[in-house]
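Predicted model and sequence follow; I will ask about them next.
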Amino acid sequence: MLQRVTKSLRSTWNRWGIRRIYGAAIILAGVTALGGLSLMDGLVSQVSAQDVTYFRIGTSRPGSHLFNIAAEIGNAISNPTGGADCAPTDACGVPGVVGMAQTTAGAIESLQQLREGGLDAAIVQADLVALAAQGKGPFKEAGPDPDLRAIATVGDVALQVIVPAASPIKTLADLKGKRVATNPAESDGAISISQIFTTLGLTSRRVKLLPMELSEAASQLAAGKVDAIAIVERPDLAEITSIAEHMPIRLIPVGAAEKAKIGTDRRDLLLAHLPAGTDATSGETDTFIVPVLFVVTTKTDNTVAHELARTLVVPQRDTKLTSNPAASKPDAHVESTVIPLHPGVEQLLGTTN
């Protein structure tokens, strides 16, 4: 089961072709499944096969990249019948547990339900997790959430700013005064674009952001009704690559000025290369990627997390291993996230050293 989820996630990373330049948040598919192992407080470590527990993983809409990750994790941890014939060294899922990808309106709702106990975990972009932990941005009214804990980084999404090849727009600063289509209103991507652009000085007074579905954005770019598309999404989406069938396109790179404004010590925005061919473009492009985290809370039981995770393959701390074959410099560790690791993960890492 673990091999199946690992293979699927790896094929996603290979398809993206992302190569890290610097950063944190190592991707670990083995620990990915661990997130579903940490059930809510009050549950004993030995789960009876007769008592099925549903582990609810909050995620975005069906068909989205985050939903697919949640579904893979749910499949990996599910073992409602107990599997008595499973060898101790095999990853056969969690006895008595059924993992469920539960759709929400996005990160705001997922993290709110996780905080209130309506979910057991959530698959959320790291930049939004950081805002929730600090009580900033869309989480300002709710206040800081100090109980959020990370199980692992389970994927990435990337900042992609797309223009026609003949466009005079060469840098992100050139977007000033332009019409820019972006992710749908109140979506995770739209919140990320707003936060990133504000940090870069591209406020709503300087750039006209037009939230819409990606298919509509692609049509409007091809028709010349918008000057650019700016999204935080998985690269090589069909809606984007289809534009190249009608017109050449370019990705606008993150330049030195943008790198300086964002900084190199953040764990929610990491500098990366998108290789030639990404989104049907001809050259490499520097951009920012946003890690996707598997998040639980402090209420998730330590003993259960360790007991049910003992059959998983976990790297030793500081061995600088990564299950992401696309990472060119795996110089960060699994504990490098925007929120603390769950103690159950710390315990598991300690026993494997």
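Arrived safely, thanks for sending.

drop to CA atoms for contacts and neighbour counts, all remaining ones
OK.

What helix or strand is Val163 located in?
strand 148-164 (DSSP states H and E).

Please apply the same query to Ala185.
Per DSSP H and E, there is no helix or strand for Ala185.

pretty sure it contacts Leu209?
No - here Ala185 does not reach Leu209: they are 10.0 Å apart, not a contact under CA atoms under 8 Å.

Report the central residue of the protein.
When CA atoms, centre = their mean is applied to the chain, the residue found nearest the centroid is Val292 (1.7 Å).

burial measure for the closest residue to it other than its chain neighbours, as a count.
Leaving aside its chain neighbours, Val292 sits nearest to Gln125 (4.3 Å; criterion: CA to CA, 6 or more residues apart in numbering). Gln125: 25 surrounding residues under other CA atoms under 10 Å.

Enumerate every residue touching Gln125.
Shown in contact with Gln125 (CA atoms under 8 Å, 6 or more residues apart in numbering): 107, 156-157, 188, 290-293.

how many other residues sit next to Arg266?
Neighbours of Arg266 (other CA under 10 Å): 14.

Next: Ile162.
Using other CA under 10 Å, the number of residues around Ile162 comes to 25.

Next up, a structure to set beside the first:
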Amino acid sequence: MSAPLTLPRRSLGLAALTLAFSASRSRGQDASTTTFFRIGTGGVSGAYFAVGSALASALSDPPGSPPCRRQDECGIEGLVATAQTSAGSVANVGDLASGVVESAFVQSDVAFMATQGKGPFKAGPVGDLRALAAFYTESLHLVLRAGLEAKSIAEALHGRRVALDEEGSGTLLQARFLLEASGLNEKDLKPFYVKPAAALAMLGEGRLDAMLVTGGVPMPPVAEAISSKAATLLPIEGKAIDSLLQRYPFLTRTIIPASAYGLAADTPSIGVTAQWLVSDKLSDAMAFNLVRVLFTKRTMDILAKSHPRGADITPANAFSGLAVPLHPGALRFYREQGLAPADAH
């Protein structure tokens, strides 16, 4: 799939742009053979942008790049991939459906809601979503300001100043699930709809009591707040959570390891799976090549260095909790490599 290079309304992954315009030797390609491929990610401080920027770099092989000795040492010939920041998973689905991006990282619950026309997608289902791969599990963090003691989720949130992330974020959707399970809604709080980095700053300044944020563990801003003694985590567990997980099978139990944030004990929580989605309009050949390059040793090494959760992006996890069908081109790759489960579709 090709798209003209225009000035994006969101920032781009610098690594991919550097690759695109600093090549040293031509392989006989010209501008007419260049394909631009945009990846919708998340905020600049989150795992999505870190992983997306690294992935864009690995996928890119623009005109003028040095020749490859082996196919698994390079990206897709003629491709210039870029990572674009966004408000999050809900916004990414909209951008993917409208063609603002060619692919996007989307949480499993958001993908499910989109295909069913539920939650933020009540205006109508988004039926053309297809998966390339599942990436890794993300945990919902319930972060409390230092000194705030609570014995339950409801006690921690009721009547409090709580950041729920921006409209368009996956976190806001999961926050609403959590409020529902706790017998609350947004009217029972003093809600703030701000990005995690801003929320953590407000928490440290005493202008917030709590915040919710979903992401790959560890999340650097959360780690900084906890290490500076400005915040701590509250476990997300109990009978109400058990019922929530039964109602919504795209949610899963997770454990935030004590070592991730220097805490005394592990923190039980709930989470979702980060997934790499495209439109069904993407060509089979491009989908095949995207997954082929994704699972080369070179790319997996690059992703593992981009963020701790990047090491979880492996063929073994590629089908975990997929909420939409695989793209036919991706499915062909998995079948040819003997990786596809018998029920993969």
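That came in fine, so what should we check first? Every value quoted in this text rests on a predicted model; they were computed, and no experiment measured them.

To what extent does the strand holding Val163 of the first structure diverge from the second structure after superposition?
Once fitted to the second structure, strand 148-164 of the first structure is off its aligned match by 1.9 Å on average (mean CA distance after the TM-score superposition for the first structure).

who's in contact with whichever helix or strand comes after that strand?
For strand 148-164 of the first structure, the succeeding helix or strand toward the C-terminus, using DSSP H and E, is strand 179-182. Contact with strand 179-182 of the first structure is made by 189-190, 193, 207-214, 217, 226-231, as judged by CA under 8 Å, 6+ apart.

Mind giving me the ChimeraX command for buried ones among those?
Remark: buried members of these, expressed as a ChimeraX selection using 16 or more other CA atoms under 10 Å:
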select :189,190,193,207,208,209,210,211,214,217,226,227,228,229,230,231
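
In helices only, show me the contacts of strand 179-182 of the first structure.
Of the contacts of strand 179-182 of the first structure, the ones assigned to helices by DSSP state H are 189-190, 193, 214, 217.

Just the residues contacting stretch 209-220 of the second structure, thanks.
Under CA under 8 Å, 6+ apart, the answer for stretch 209-220 of the second structure is 45-47, 136-145, 148, 156-157, 160-165, 170-171, 174-175, 196, 199-200, 203, 256, 260-261, 271, 308-309.

so how far is it from its chain's centroid?
13 Å (CA atoms, centre = their mean, to the nearest Å).

Endpoint to endpoint, that stretch covers what distance?
One end of stretch 209-220 of the second structure to the other measures 20 Å (CA to CA, to the nearest Å).

likewise stretch 204-219 of the second structure?
Length of stretch 204-219 of the second structure, first residue to last, CA to CA: 16 Å.

hang on, the earlier thing: now the equivalent of the residue nearest to the centre of the first structure over in the second structure: which helix or strand?
Alignment note (TM-score structural alignment): Val292 of the first structure maps to Ala274 of the second structure. Following DSSP H and E, one finds Ala274 of the second structure within strand 267-279.

and whatever helix or strand comes next after that strand, what does it pack onto?
Once strand 267-279 of the second structure ends, the next helix or strand along the chain (criterion: DSSP H and E) is helix 284-294. With contacts taken as 3 or more CA pairs under 8 Å, 6 or more residues apart in numbering; DSSP states H and E, helix 284-294 of the second structure sits against helix 47-59, strand 76-77, strand 129-145, helix 328-336.

Redo these as a markdown table? Include distance to Asn289 of the second structure.
Below are those laid out as a markdown table (distance: least, CA to CA, whole Å):
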| stretch | distance to Asn289 of the second structure |
| --- | --- |
| helix 47-59 | 9 |
| strand 76-77 | 7 |
| strand 129-145 | 10 |
| helix 328-336 | 8 |
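
so which of the ones you listed comes closest to Ala316 of the second structure?
Proximity to Ala316 of the second structure (CA to CA) singles out strand 129-145 among these, at 9.6 Å.

what about that closest one, distance to the chain center?
6 Å.

angle of it against helix 328-336?
Angle, strand 129-145 of the second structure to helix 328-336, by axes from the mean of the first three to the mean of the last three CA atoms, to 10 degrees: 90 degrees.

for strand 129-145 of the second structure, packing partners?
Strand 129-145 of the second structure makes packing contacts with strand 210-215, strand 231-233, strand 252-256, strand 267-279, helix 284-294 when contacts are defined by 3+ CA pairs under 8 Å, 6+ apart.

ok, the contacts of Gln125 of the first structure in the second structure: which stay?
Counting by both residues aligned by TM-score structural alignment, their matches' CA atoms under 8 Å, the members of the contacts of Gln125 of the first structure that carry over to the second structure are 107, 290-293.
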